[in-house]
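Peer 1: give the three-dimensional model of this entry:
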Amino acid sequence: MDEHRGASQSAGTRPAEPHSVAEIVSSGDPFSILGPHEISPGRWEIRAILPEADTVAVVDRDGETVLAPMERRLPEGLFVGTLSASQRPDYRLRIERQGYTEVRHDPYSFGTFLSPDDVMRISDPASDAVYTKLGAHYLDLGGIEGFLFTVWAPNARRISVVGDFNSWDGRCHPMRQRHEGGIWELFIPDVKPEQRYKFEIAGPHGNLLALKADPIAFAAEQPPATASILKKGPQFEWQDANWMAARSAKNHRKEPMSIYECHLGSWARVPEEGNRYLTYRELAVRLIPYVKNLGFTHIELLPITEYPFDGSWGYQTISLYAPTSRFGTPEDFAAFVEAAHAAGIGIILDWVPAHFPNDPHGLSDFDGTHLYEHADPRLGFHQDWGTYIYNFERQEVMSFLVANARFWLERYHLDGLRVDAVASMLYLDYSRKPGEWIPNRYGGNENLGAIDFIRKMNEVAYASAPGAVTIAEESTAWPGVSHPTYTGGLGFGFKWNMGWMHDTLRYISKDPVFRRYHHHDLTFGLLYAFSENFVLPLSHDEVVHGKGSLIGKMPGDQWQRFANLRAYFGFMWGHPGKKLLFMGGEFAQEREWDHDTSLDWHLLDSSCHQGVQNLVRDLNHAYQSIPALHQRDCEATGFEWLVADDRDNSVIAWARRGDDAHSLAVVVSNFTPVPRESYRIGVPLPGLYREAVNTDAALYGGSNTGNLGGVVAEASPSHGQPCSLTLTIPPLATLILVLDRDRHGLKI
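Peer 2: Got it, this is the predicted structure:
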């Protein structure tokens, strides 16, 4: 404890008598006036601001013996007491107000807490100091318990901590400024976990700003309330060591990755209790087994970093270090993650480092200046979303964001980060007209600061969380998004294949009679399919803003609509690339997604919708169990065209290969309602090709047209291959056939 006790200020000199409490609070150095001061050898003066006190006395450390009464020197609540002591006194303050007596420690009797090295590391993007040193941290100083508050605000004239513990009165706890790093700090003893707090900040011109939430808060109030909440520290004993060890040994490029994208607030509600949200712990019991049963390997959560506006779906976040309190506590969220790991499910977080909202309690104009954002709106304001863009070129901002990525991967054992709106970060002219943006120092449109940030974030993420992945939502042809940084890439593990999504959805929404004229929408993606490590996304963005649902995009009568969707899913799961499907798509939700209401689970009473769900389950299990469908998702050697040019029949076919020479699957799609009888397709190897998935099976709601479980390849060359299959291809259907070399006595 003694190491944090402050030395006497200007020994032998009485501190200047302030004219008002406001003068003390706004001084920027309250410790020069408040706390203990040796005014002459052996004579000490204690000063404290206690606006609500009736009387105050200096007492010994046990709170029993009065060492000196304190005189109210200013009507606003400045109390001063004088006592004799041969050395710096160890004292407490006994406060009486309205008949209530309380003994407190004096915050201004403590010295500095952050070392010069701590201050320096806060601006180091490779360090974890942002969240281990900034924010509010519980301390126990030899029995004196409290919280150390620290905040970066270099341009503020003064900052006070306000909260439940001081009646939200900014006069009570002004902070000490550490000029060497723009950091303000104050240890406040006796405050308790779960109390609310904010920062009261006066800008560089002395103007008071709206109360600010802590940028590093580990918990926050449930919106519309906006305060930060004190947390004692990680209060969760992780039991997922086996999962973490196994994850670190994986090569995700070769592993099956089928992602269930989920908005926790609308996956399911509790209608009988006012349509309330499910909690994290309830979701652990309901969502995780559901996803496990359907064969998905990961859940991707739409952002759960605390956000004020439900309509942003979490993409306009305020407290990047706090899991949203809508669904429970940080400990509850940790329990959700651990339950997923126990079930063999990874958790990926949608993470938003591109921009932040302009809510007054947030990061905007944080210390009275454009601290986190660019001052020039041509660089710092996102016109489409009405949000601020981070100033990636500022070292402290880069550190704030990189540390946040590391925080979620380390503190909450998350298995990946899907980074939102990467294109908006990379391009200075993103969604801007000429004259609305500023070129970089070379005259180009590349955001050099954002590029440096992205590379550093990926390097730190992969170094600090072995086996975790990062995924870019990047909608342009920026080269090397998922290439290592040492080769000049951005360093992501994977990239969403937005081109594939747009092309194929455009194709499948056409009436089958016109699809022959759009056949290239199916094949074009293979020209670049292996230039990146791709995830094939059917995300939330495709079922909002008037776009309808996936099943709503399908043409034809009811039977054809469902058959189209099933054929499309089979095509997707057989296509190279990892898979992502937004919730509701797995059972063909009919209406457009609404973030305020639960999914339409009653649809599963219909055999059509149940059939789609059955298909998605079987596709996931086939994808995981058939090496040829996942081992070379990201390698051109794992793909070979069999039929690419039959536009007249809207038939397409290819072979997928695994690492083993005889690991082979054939994918065939017929995108017309006409069955194709005796359709010959060349294949590279002889043997029985087992029908692993037929999207026209009766189990899925189809007509049950097929090949009686499998077809034996004939020694008849076709399509440039030495063997061939004669197939019945069902209408509006996809077949996935797997080579079974041990059947029919064939030894290959």
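Peer 1: going by C-alpha atoms from here, please, whenever you check contacts or count neighbours.
Peer 2: OK.
Peer 1: Y462 contacts R455, doesn't it?
Peer 2: No - checked against Cα atoms under 8 Å, the pair Y462 and R455 is beyond contact range at 10.9 Å.
Peer 1: show me where the stretch 601-748 of the chain has its strands.
Peer 2: Per DSSP state E, counting those that start in this stretch, the stretch 601-748 of the chain carries strands over the ranges 639-646, 651-657, 664-670, 676-683, 688-694, 710-712, 723-729, 733-740.
Peer 1: can you check the stretch 101-250 of the chain too?
Peer 2: So, for the stretch 101-250 of the chain - with DSSP E, counting those that start in this stretch - the strands run 135-141, 144-152, 158-163, 176-178, 183-189, 196-202, 228-229.
Peer 1: adding distance to D376 and mean neighbour count as columns, could you present these in a markdown table?
Peer 2: Shown next, in a markdown table, are these (distance: least, Cα to Cα, whole Å; neighbours: other Cα atoms under 10 Å):
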| stretch | distance to D376 | mean neighbour count |
| --- | --- | --- |
| strand 135-141 | 28 | 19 |
| strand 144-152 | 21 | 21 |
| strand 158-163 | 25 | 25 |
| strand 176-178 | 28 | 23 |
| strand 183-189 | 25 | 24 |
| strand 196-202 | 22 | 24 |
| strand 228-229 | 29 | 24 |
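Peer 1: those: which one's closest to S258?
Peer 2: strand 228-229 (35.6 Å; Cα to Cα).
Peer 1: what is the closest one packed up against?
Peer 2: The contact analysis (3 or more Cα pairs under 8 Å, 6 or more residues apart in numbering; DSSP states H and E) places strand 228-229 against strand 196-202.
Peer 1: go again with 10 Å.
Peer 2: strand 196-202, strand 319-323 (3 or more Cα pairs under 10 Å, 6 or more residues apart in numbering; DSSP states H and E).
Peer 1: sorry, back to before: output the strands of the stretch 601-748 of the chain in JSON lines; the columns should cover distance to R72 and mean neighbour count.
Peer 2: Below are the strands of the stretch 601-748 of the chain laid out as JSON lines (distance: least, Cα to Cα, whole Å; neighbours: other Cα under 10 Å):
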{"stretch": "strand 639-646", "distance to R72": "83", "mean neighbour count": "18"}
{"stretch": "strand 651-657", "distance to R72": "84", "mean neighbour count": "24"}
{"stretch": "strand 664-670", "distance to R72": "85", "mean neighbour count": "26"}
{"stretch": "strand 676-683", "distance to R72": "94", "mean neighbour count": "18"}
{"stretch": "strand 688-694", "distance to R72": "84", "mean neighbour count": "22"}
{"stretch": "strand 710-712", "distance to R72": "94", "mean neighbour count": "19"}
{"stretch": "strand 723-729", "distance to R72": "92", "mean neighbour count": "21"}
{"stretch": "strand 733-740", "distance to R72": "85", "mean neighbour count": "26"}
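Peer 1: I have a second one here; can you model it like the first so I can compare?
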Amino acid sequence: MPAFDSAALDALAAGRYGDPFAILGPHEASGHVVVRTIQPGARGVDLLTSSGEKPITMRCIHEAGIFEGELTRNDTYRLRVDWGGSVQIFDDSYRFPPLLGDLDLHLLGEGRQLKLADCLGAVFMRIDGVAGVRFAIWAPNACRVSVIGDFNAWDGRRHSMRLRHGAGVWELFIPGLAIGSLYKFEILTRDGAILLKADPIARQFEGPPATAAIVGDNAPFSWTDDLWMQRRNAHSDAPLSIYEVHVASWRRHDDGRPFLWRELADTLIPYVTDLGFTHIEFMPIMAHPFGGSWGYQPLSQFAPMPILGTPDEFAFFVDRCHVAGLGVILDWVPAHFPTDAYGLIRFDGTALYEHEDPREGFHQDWNTLIYNFGRNEVRNFLIASALFWLDRYHVDGIRVDAVASMLYRDYSRAEGQWIPNRFGGRENLEAIDFLLELSDAITEYAPGSMLIAEESTAWPGVSAPVDKGGLGFTHKWNMGWMHDTLRYIAQDPINRRYHHDDMTFGLIYAFSERFILPISHDEVVYGKSSLLGKMPGDNWQRFANLRAYLSFMWTQPGKKLLFMGQEFGQANEWNHDLQLAWPEAEAPHHGGVRHLVRDLNRVYCAEPALSCTDFDPSGFRWLIGDDRNQSVFAWLRQTGNSEETILVVANFTPVPRHAYRVGVPSPGHWVEVLNSDAATYGGSDLGNLGGANAETVASHGMAASLSLTLPPLGVLILRKDR
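Peer 2: Next up is the predicted model:
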């Protein structure tokens, strides 16, 4: 007799039975084996045994399409299903044993399964010589979970999954399923609702508005970048000059389609290398449903954007970058996730990935949900995602978005809208633990990778090592420097004397973190205007201001980041629906800015004093920081080698300064390495005819000095002649 009653069959037929393996598949019964299968809509089902016996016709035991047949012995078998017009032969999912091992389940429960994409999601594999796909999903509060897809008519009754009790993980092996198949998960909640959910661990997705995951190919990519991977070092003081890109709007075809990864390999890579940048940073390329979020509301933490090509094509692009000497950094978003119904929100009918209480679990600014960093499985999900991009795709670093919103429980909340931590404070202790764990994991499993924080507060030690009490990031964006200097450069030059400290204040804390100086997408959108648009004055002055500002930025302590389009002074602010204004880039003044950026990168990479002491206060010295009436600044960048010392002099007024004396460490000839006012950049070509001789006239605490001509709205970079 079966160990179930007709009510169990009714529940199975209705898709409301949570233990399908108790009924379906082979079961020992009084010396023979009973096999049951559910095939709704089938006209008939036969058992085909491996021993080659005559097919065994299964009898229908429930009108919904539940069939039963008997084997004389415990033999392997296949099912032959007559659909009334077509016949399908396949292996039975319910004859395969549990596949996830006890160690996997243990690590999942502890939040230490860092190879999560090899454990959960859809993994193509062979079991006893049978090819197929193992599906696994964490949904501990679900009453039933099924795999649905184009292979089973999206019918949740046909492939209900097995619950691995204790871990809250459901799994099922579907033999014969091919790479490229579409699938989702159908979840029955405790209150009887049916949810259709995307796989959180999917490696590949359909493009929006479609929402199905795609069974991806988990075979390794054939990399050619071994030497690059061996040499990279996140803590190096080498030049780091980053070109930030929103991939879908960098360049588009005439019909509006963005360039794909293979096309970008032939266009973006040579463009960026020609400009001398060392790295490309992509705004989030993880699959996301709404383009207007720029990727900062991702629904997948493991799959690249489908509109740009396949996962292997993205790997091909990264490989080509590395061969060309370019690093790749990805923006990554663990601070929040969107509320799309097919995503992580109330994934199994409960607040699984988020907090139940909106005071902890809802971002008012972005109308998004906040991960529950206190759950082992949620931390595991996110850390495994970061490691996945660093390992699977060889990316060189991740920039963590919105870190400030993670660190503080009262971030952008009024009194009464937030819950204090267990000590009564505002710090988000669980998020801090998550960031520390993330840093440790990357250090151990992805050595040489960068971990960059977009963090806008004065939280101490963001880029200090974990063992020294820091958060363990390798770099931090210097948002204060960016705001101060942009406020200054937007002033009419006649008023800059009243804002002089905006340009010097950043040096008070410049060496408290390993800073990157960012002019990012956030500064050239939403009515803030482009970088060129922020500049005051007539057309000539606007371009001169821009060239001077970029030259100031490239010679200040800190690594560099510039958002696409600003390298040629795009006139309009960035619009994610349009490509960059490429015809404008060829105009003389715009081309001059691009030429300047190329030369700034060349000088930055060639002169050790401009990069190797970015995080060392001994490498910077103000010579002139108080000439507010003339808006002139001068400083030294220096190493322990006096021959590598760099002098920078900036004049932020449109008035030329003649015979302006600046102290230098030693007499002799000083070469004008770069002049932002050079004619080749679109300037007035006022300067010092390539250099000047230092006299033994003491000035600014130096034994010698130069008498210089300072060009209007110009920056000079000089070096002692070698």
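Peer 1: still on that earlier bit, okay, the strands of the stretch 601-748 of structure 1 in JSON lines with distance to G142 of structure 1 next?
Peer 2: What follows is the strands of the stretch 601-748 of structure 1, written out as JSON lines (distance: least, Cα to Cα, whole Å):
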{"stretch": "strand 639-646", "distance to G142 of structure 1": "65"}
{"stretch": "strand 651-657", "distance to G142 of structure 1": "64"}
{"stretch": "strand 664-670", "distance to G142 of structure 1": "66"}
{"stretch": "strand 676-683", "distance to G142 of structure 1": "75"}
{"stretch": "strand 688-694", "distance to G142 of structure 1": "66"}
{"stretch": "strand 710-712", "distance to G142 of structure 1": "74"}
{"stretch": "strand 723-729", "distance to G142 of structure 1": "77"}
{"stretch": "strand 733-740", "distance to G142 of structure 1": "67"}
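Peer 1: F392 of structure 1: which of those strands is closest?
Peer 2: Nearest of the strands of the stretch 601-748 of structure 1 (Cα to Cα): strand 639-646, 39.5 Å.
Peer 1: return the residue of structure 1 aligned against D118 of structure 2.
Peer 2: Superposed on structure 1 with TM-score structural alignment, D118 of structure 2 falls opposite T132.
Peer 1: and for P667 of structure 2?
Peer 2: Match for P667 of structure 2 (TM-score structural alignment): P686.
Peer 1: the helices and strands packed on strand 228-229 of structure 1 into a markdown table, with extra columns for distance to I345 of structure 1?
Peer 2: Listed next are these as a markdown table, based on distance: least, Cα to Cα, whole Å:
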| stretch | distance to I345 of structure 1 |
| --- | --- |
| strand 196-202 | 34 |
| strand 319-323 | 19 |
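Peer 1: which neighbours do Y462 and R455 of structure 1 share?
Peer 2: Residues touching both Y462 of structure 1 and R455 by Cα atoms under 10 Å, 6 or more residues apart in numbering: G491, F492.
Peer 1: residues contacting T189 of structure 2?
Peer 2: 16, 139, 141-145, 195, 346-350.
Peer 1: with adjacent residues omitted, what lies nearest to whichever residue in structure 1 pairs up with it?
Peer 2: Under the alignment (TM-score structural alignment), T189 of structure 2 pairs with G203 in structure 1. Nearest non-adjacent residue to G203 of structure 1, counting by Cα to Cα, 6 or more residues apart in numbering: G368, 4.2 Å away.
Peer 1: ok, the one you found touching L211?
Peer 2: No - judged on Cα atoms under 10 Å, G368 of structure 1 makes no contact with L211 at a distance of 11.7 Å.
Peer 1: list the contacts of the counterpart of A465 of structure 1 in structure 2.
Peer 2: Under the alignment (TM-score structural alignment), A465 of structure 1 pairs with A446 of structure 2. Neighbour list for A446 of structure 2: A386, L387, F388, L390, D391, H394, V395, D396, G397, D440 [criterion: Cα under 10 Å, 6+ apart].
Peer 1: hmm, 7 Å instead?
Peer 2: By Cα atoms under 7 Å, 6 or more residues apart in numbering, the contact set of A446 of structure 2 is L390, D391.
Peer 1: check the one 4 residues further on too.
Peer 2: Contacts for M450 of structure 2 (Cα under 7 Å, 6+ apart) come out as A234, D396, G397, I398, T474.
Peer 1: which of those residues does structure 1 keep?
Peer 2: Checking the contacts of M450 of structure 2 against structure 1 (both residues aligned by TM-score structural alignment, their matches' Cα atoms under 7 Å), the contacts still present are D396, G397, I398, T474.
Peer 1: ok, now which ones touch the counterpart of G709 of structure 1 in structure 2?
Peer 2: G709 of structure 1 maps onto G690 in structure 2 when the alignment is built from TM-score structural alignment. G690 of structure 2 sits next to V671, E672 when contact means Cα under 7 Å, 6+ apart.
Peer 1: for the stretch 1-150 of structure 2, what spans make up the helices?
Peer 2: Along the stretch 1-150 of structure 2, the segments classed as helices by DSSP state H, counting those that start in this stretch run 6-13, 102-110.
Peer 1: how about a markdown table for those helices, with distance to P536 of structure 2 added?
Peer 2: Shown next, in a markdown table, are these (distance: least, Cα to Cα, whole Å):
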| stretch | distance to P536 of structure 2 |
| --- | --- |
| helix 6-13 | 72 |
| helix 102-110 | 57 |
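Peer 1: what does A53 of structure 1 align to in structure 2?
Peer 2: A53 of structure 1 maps onto A42 in structure 2, by TM-score structural alignment.
Peer 1: equivalent analysis for L93 of structure 1, please.
Peer 2: Per TM-score structural alignment, L93 of structure 1 is aligned with L79.
Peer 1: distance check, that match against D433 of structure 2.
Peer 2: Applying Cα to Cα, to the nearest Å, the value for L79 of structure 2 to D433 of structure 2 is 50 Å.
Peer 1: of those two, which one has the most company?
Peer 2: Remark: of L79 of structure 2 and D433, L79 carries more neighbours, 19 against 15, as counted by other Cα atoms under 10 Å.
Peer 1: who are the neighbours in contact with the more buried one?
Peer 2: Per Cα under 7 Å, 6+ apart, neighbours of L79 of structure 2: V45, D46, L47, L48, I89, F90, D91, D92.
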